[in-house]
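**Q** Please find the sequence and the predicted model below.
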Amino acid sequence: MIRQYELVEKVRDYNPNTDEALLNRAYVFGATAHANQRRASGEPYWGHPLEVASILTDLRLDDSTIVTALLHDTVEDTPATSDEIARLFGEEIAGLVDGVTKLTKLEVTSTETAQAENFRKLLLAMAKDVRVILVKLADRLHNMRTLDHLKPEKRRRIAQETMDIYAPLAGRMGMQSMREELEDLAFEVLNPEARTSIMRRFLKLRRDSGDLIPKISAELSRVLAEAGIEAEVRGREKKPYSIWRKMEEKQISFSQLSDIYGFRVIVTTDADCYAALGAIHRHWRAVPGRFKDYISGPKANGYRSIHTTVSGPGAARVEMQIRTWQMHAVAETGVAAHWAYRDGERVENPFAVDPYSWLRDLLARIEAGNEPQEFLEHVKLDMFTDQVFCFTPKGEVVGLPRGATPIDFAYAIHTRIGERCAGALVDGRRVPLWTRLRNGQQVEIITAEGQRPSPHWEDMAKTGRAKHAIRRALRDRQREEELALGRDLIEQTFARRGREGGAKAYQAAAVKLGQPSVEAMLVQLARGELSAHQVYEAIYPSPNAVEEVAPEPAEALTDPKRVRGVSRGAAVIFCQTCLPVPGERIIGLARRGGVVVHEMSCPILEQHEADLTRWHDLRWSPDASRTPANLARIDLTLLNQPGTLGKVCTLVGEQNANIDNIGVSTRKPDFFLMTMDIEVRDLRHLNDILTSLRAQSFVNKVERARHAPPPGQELSVDQPRLPLGTDPAAGA
């Protein structure tokens, strides 16, 4: 376990201006908070935050990140609170600790939908402050180094999560060294037999041919020195997981692998990189097709280097990576280099390209709100694949995942170009859209007006951006076709029955059928989930259906009372303001000699809220809706044109309802307002009538009438009829 003074010394080595008091306070606070805790191995828990902090000091990170590492488990695993962290260490550190705490609670290997949602949260945390992810990656790295004492199933879960999410994420952030270690540690848990087999092959190879790394390193150093190039040469065997993955991808055996050794040549300037490349190619034969220049065309995460493979001693293929020291820092630490310190100062931004452009693109997809499973698929496609670089006719570089096609290239330029893609020229030759692109090719997209994405394109595309755009276009096209088909079906039904359709009619039907919108109703029509007859019946119920509910002439009500809950002999009066009908919740308001029946939302009840002793809970008689003797009042705004009133009366009559009275309150040149009393059976019968009226183009507005009397006005028991041509009266 690293000691307090050792940690402070490590930070001071690269940042002499470090806030030692802050680091010491964080050390003491964390050690105290975790004092009685033990890890599964039995070791003090405090050793884990210390090791996480130590990993981050190797990346030369700022004080706030180191302190966050020391405190990252305190809020989750100890009585410490976020407020306490903010008070003692400041809002910045408290925010970072809170971000790491939230990420720790994610279970990324749960169901696919939850995994996608958790990955959204992880990316959003990165966008807010990338140091949160740096601490989380260091936390995961130390946990992977100390998995031995966990149960096998938990070890496998953590290792799989690391292989699926955290190792590729480290790679996408340019932290190649951390990615390789995470992958190899996870590989050892997930497939120990394969890893052991590869390690045995390495031992056998060393016995048969000796250790080639020192020999090649010495010869490479000599070649560069003779060319006058000052360079440091580092050689290594590739990691077991890297070897195994290549064997799986190419379906070859270990003995067929051509480049199990890798060397890095680190020089001072960009010009030295190309000079070293020339010296190496003059000394050893270059392997055709194995050259990549990431200096002139950096990767999306900012990585720059020259890669070449040569035929070395004993015909062994050797991969060379040539880069400057600045490029090397980016290659090893990735976006962490953006936060690195040297001699107490933040280093100058070493990135040749914006290292966060890929993150912004992913966040744009989050905001687009596509399906969680699609989002996760796109993230994996874009984050976890190697890249090829192609050129537009204007010389602009477009980075794409390996295996990308002209369709991916088109969508990478612009979604509109992708949707209109009709063909492609690669290096001046016409090629099929499923052609796989290679490094350095020039691609020109041929577009055509009227061209639309094909369902086959989804299988051809490799990038998440292209797949998402194609699926969205196909869904939009399918929806357009469904809307057109649904509209045709309902229009034909209305036309056959001689009824007026249109937007108002469809809107009224959608509301009656409980649909969220007219479009949703039309889509259900097209899919057969709803019939055109049902839509028509929602507006114009058939007479047969109405007659089935209506009572037979000989069927008389055995009890003349329509409400229950009133004392025998008490007078029952229906409020002329709300005119409740069966099916609505009713309340009785006591008055001399009886009660006045109100619907629950009646505005008159508000005048009597202070005297609840007068309130009585009433209910409708079971027979109340068996005869159309319940009066309902509606307000209508109609276009002032010939035949309008007659059409209204016809519609009401077709619903087996009787108009009891009509009052016109306002008459204008283009419209008039009227109030109508209608005898209905119940609330459902009334709603059918209202729906039919709302569907008509000549009806501007229709709703239940609520004409409350002035406060304090006495309610008349004998409510007069509405005189034709006057304002509707209210009260009772």
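**A** Now that the structure is in, tell me what you want to look at. These figures come from a predicted structure and were not determined experimentally.

**Q** Could you use CA atoms for every contact and neighbour count after this?
**A** Fine.

**Q** Please work out how many residues are found near Asp382.
**A** Number of residues near Asp382 (other Cα atoms under 10 Å) recorded here: 20.

**Q** That one and Gly514, how far apart?
**A** Remark: distance between Asp382 and Gly514 (Cα to Cα, to the nearest Å) = 41 Å.

**Q** for the lengthiest helix in the chain, packing partners?
**A** Longest among the helix segments of the chain by residue count, using DSSP state H, is helix 464-496. Judged by 3 or more Cα pairs under 8 Å, 6 or more residues apart in numbering; DSSP states H and E, the packing partners of helix 464-496 are helix 372-383, helix 406-413, helix 415-419, helix 457-460, helix 518-527, helix 532-539.

**Q** ok, 6 Å please
**A** helix 518-527 (3 or more Cα pairs under 6 Å, 6 or more residues apart in numbering; DSSP states H and E).

**Q** okay, pairing it with this:
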Amino acid sequence: MQTIDALDSTLRSYLNPEQTQQVRRAYYFAEQAHHGQLRRSGEPYVTHPLAVAGILADMHMDHQSLMAAMLHDVIEDTGIDKSAIGSQFGSTVAELVDGVSKLTQMEFDSLAEKQAENFQKMALAMARDIRVILVKLADRLHNMRTLGVLRRDKARRIARETLEIYAPIAMRLGMNTVRMEFEDLGFRALHPMRASRIEAARRASRGHRKELVEKIRHQVEAALEQEGHDCEVIGREKHLYSIYKKMKSKKKSFSEIMDIYAFRIIVDSVDTCYRVLGCVHSLYKPVPGEFKDYIAIPKANGYQSLHTVLMGMHGVPIEIQIRTLEMEEMANNGIAAHWLYKSEGQSANASHARAREWVQGLLEMQQRAGNSLEFIESVKIDLFPDEIYVFTPKGGILELPRGATAVDFAYAVHTDVGNSCVACRINRRLAPLSEPLQSGQTVEILTAPGARPNPSWFNYAVTAKARTNIRHFLKHQTRDDSVALGRRLLEKALTGSGSGLEQLGEERVNDYLARHGYDELNDLLDDIARGNRLPPITAQQLLGESDTAHASPDLARADHDGQSLAIRGTEGFMVSYAKCCHPIPGDPIEGYLSSEKGVVVHRESCKNLAEMRENRERLVALRWADEVEGEYLSHLRIEVENRRGMIAVLATRINSMGVNIERIATEDKDYQFTFVDLEVLVGNRVHLADIMRRLRNHSSVRRVTRIKN
């Protein structure tokens, strides 16, 4: 158990006496505030904040971070508030403590929502001061180290959250040492049996491998010394969780994973890194395609190193990483190394800038997300460990997660480019937006002024920025569509009584909105389009004929028998076409106002619509407009001779007419004839009749019918 005096000696090695004294003062304040409180292990509670400060001191964090670590549970667990901390230790420390503190005063529907809200609050605090996340990571690390005293179910929940959120965040911020400890501790808590088996196997293999590891290390050292390079060669051992993940993802046994020997070479300069690379490549044969230069193109978290894989003696694969001492510090402590190196130049500041850029991206996601659960899902998506590097047409480099598509690329360039994207060129050839990108490709995005995001992009967009922006745009687009449709429905209902919204006057409309709890007219129109409020009843209430919840039969009939609503095919998300009867332009149609779905268009002869006529007030009289846009699904059944190649013949004939086939299925009628069911996209009834006529003209086709229900 660490004491304040032991911590004091660490602090004096890099802080001045005044700063060290301030950290001590924060400790005594926390000790007094937590007096009488014990941890589950039975220790005084203050041992936890002291240990958190010790973790940060090992990273050489500044005195304000250490003070915040000492005080991080004071607001949550004692009667002391943020203002009291601010008056004692300054506003900066108070803000850091508040950012780390959990939300305790709010009620949540579920534990998941509570965790999401806490993380969202922390992300906002991170945007103001990045040190919030460093204190939080140190807090979580000490909690993980002392997980054994908790109930099994609670320990598993905390371990899972750590592996899903905090370990990837540590990775994203370049804090590799913290990330590895998170993963190993989390793995042991979630799968204790698997962890102990792998640990035992690793210990056993260590003895068998020791001689060969030493032999390879001496060979590498000797070759480098001969070339005059003063380097340190260290044998690396894979940590438990990475062994487990590789065994699971690559479906390999432990012995196959441990066949690879890994070494790290620490040198004095960037120039020496490349010279050493040449030496090891001349010593052992490099494996093609396995060289990665993260010095020229650093990872998103600022990580820099040269990676190569060599084929050693007896065909043993050897992984080698080559980096400078400063790069090693950056790889282990990431953004925390910024405070250690901040006076020494560029690279640490670049790492810090990248971290701030990521946090700003989190903030943008938070503003566009609908709720905290949606936000935390976006964060999980964003925490990809693998990256690819692609080029813009002007030679700029963009970093994206593996599996990213042109849609992700477009949103990475700019939100407006993503929203107006229509096509892409990959290495100067036209390619589908859904094609996964590969490192080194040049991507060009083609845009159009009137274009808008497509809901199908959700199927292949992988970055959190792309998914959040698509969702945000579609939400607003749905709102615009529903307001426009709601206005048309209400105007039509009012027209049945010889009135309209403009004739009612602003005062009467505002009075109605106030009485029914609406902030503005658009909210009412949105509710009407979604089927939550019926147009005839709303019209009746607006006209002042009755303030009851029931429409008069006369007005309902006037709404249904009056002027019908014209469907143009451009109404957007709030008008959908029934899948039971597949209406197309030219069919007599009728609408049903479905709750939260808007108007569902049916054919007048649809059997399902007959059942819906009991709720007459939900029916909407519809007709097709003179000019209708878009393509509509129609279902055909074709009876053909049962012979080889007939489906290909039918598909070719339909495609020759420029018609898209959405679905095709077959069903044997008997040994002589087969039914072929087709779903095709058509413009209207005339277009469908042409397709059916072309199909009937084939000698092997016996009958073509349109399926009505």
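**A** Perfect, I can see it now. All values reported here derive from a predicted model rather than from experimental measurement.

**Q** related to what we said a few turns ago, how much does the longest helix of the first structure stray from the second structure?
**A** Superposing on the second structure and averaging over aligned pairs (mean Cα distance after the TM-score superposition for the first structure), helix 464-496 of the first structure comes out at 2.7 Å.

**Q** what comes up buried for stretch 199-218 of the second structure?
**A** Applying a neighbour-count criterion of 16 or more other Cα atoms under 10 Å, the buried positions in stretch 199-218 of the second structure are Arg202, Val213, Ile216, Arg217.

**Q** Lys299 of the second structure - how many residues pack around it?
**A** When neighbours are defined as other Cα under 10 Å, Lys299 of the second structure has 22 of them.

**Q** Apologies, that question was intended for Phe108 of the second structure.
**A** Phe108 of the second structure has 11 neighbours, counted by other Cα under 10 Å.

**Q** try Ala484 of the second structure
**A** Ala484 of the second structure has 18 neighbours, counted by other Cα under 10 Å.

**Q** ditto for Leu363 of the second structure
**A** By the measure other Cα under 10 Å, the count of residues near Leu363 of the second structure is 19.

**Q** Which helix or strand contains it?
**A** For Leu363 of the second structure, the host element (DSSP states H and E) is helix 346-368.

**Q** buried residues in that helix?
**A** Buried residues in helix 346-368 of the second structure, counted by 16+ other Cα under 10 Å: 347-349, 351-356, 358-363, 365-366, 368.

**Q** which residues sit against that helix?
**A** Ala127, Gly302, Ile335, His338, Phe375 (Cα atoms under 6 Å, 6 or more residues apart in numbering).

**Q** Which one of those sits in the busiest neighbourhood?
**A** When neighbours are counted by other Cα under 10 Å, Ile335 leads these with 32 neighbours.

**Q** what do we get in the first structure for that residue?
**A** When the first structure is aligned by TM-score structural alignment, Ile335 of the second structure is paired with Val335.

**Q** gap between that match and Arg264 of the first structure?
**A** Val335 of the first structure sits 20 Å away from Arg264 of the first structure, going by Cα to Cα.

**Q** what does Leu673 of the first structure give?
**A** 87 Å.

**Q** How far off centre is the longest helix of the first structure?
**A** What separates the centre of helix 464-496 of the first structure from the centre of its chain is 24 Å, taken as Cα atoms, centre = their mean, to the nearest Å.

**Q** And for the closest residue to Gly30 of the first structure other than its chain neighbours, the neighbour number?
**A** Spatial nearest neighbour of Gly30 of the first structure, chain neighbours left out: Leu71 (5.8 Å); criterion: Cα to Cα, 6 or more residues apart in numbering. Neighbour count of Leu71 of the first structure, defined by other Cα under 10 Å: 31.

**Q** ok, back up a step: greatest separation within the contacts of helix 346-368 of the second structure: which pair is it?
**A** His338 and Phe375 (27.9 Å; Cα to Cα).

**Q** Appreciated, that's everything.
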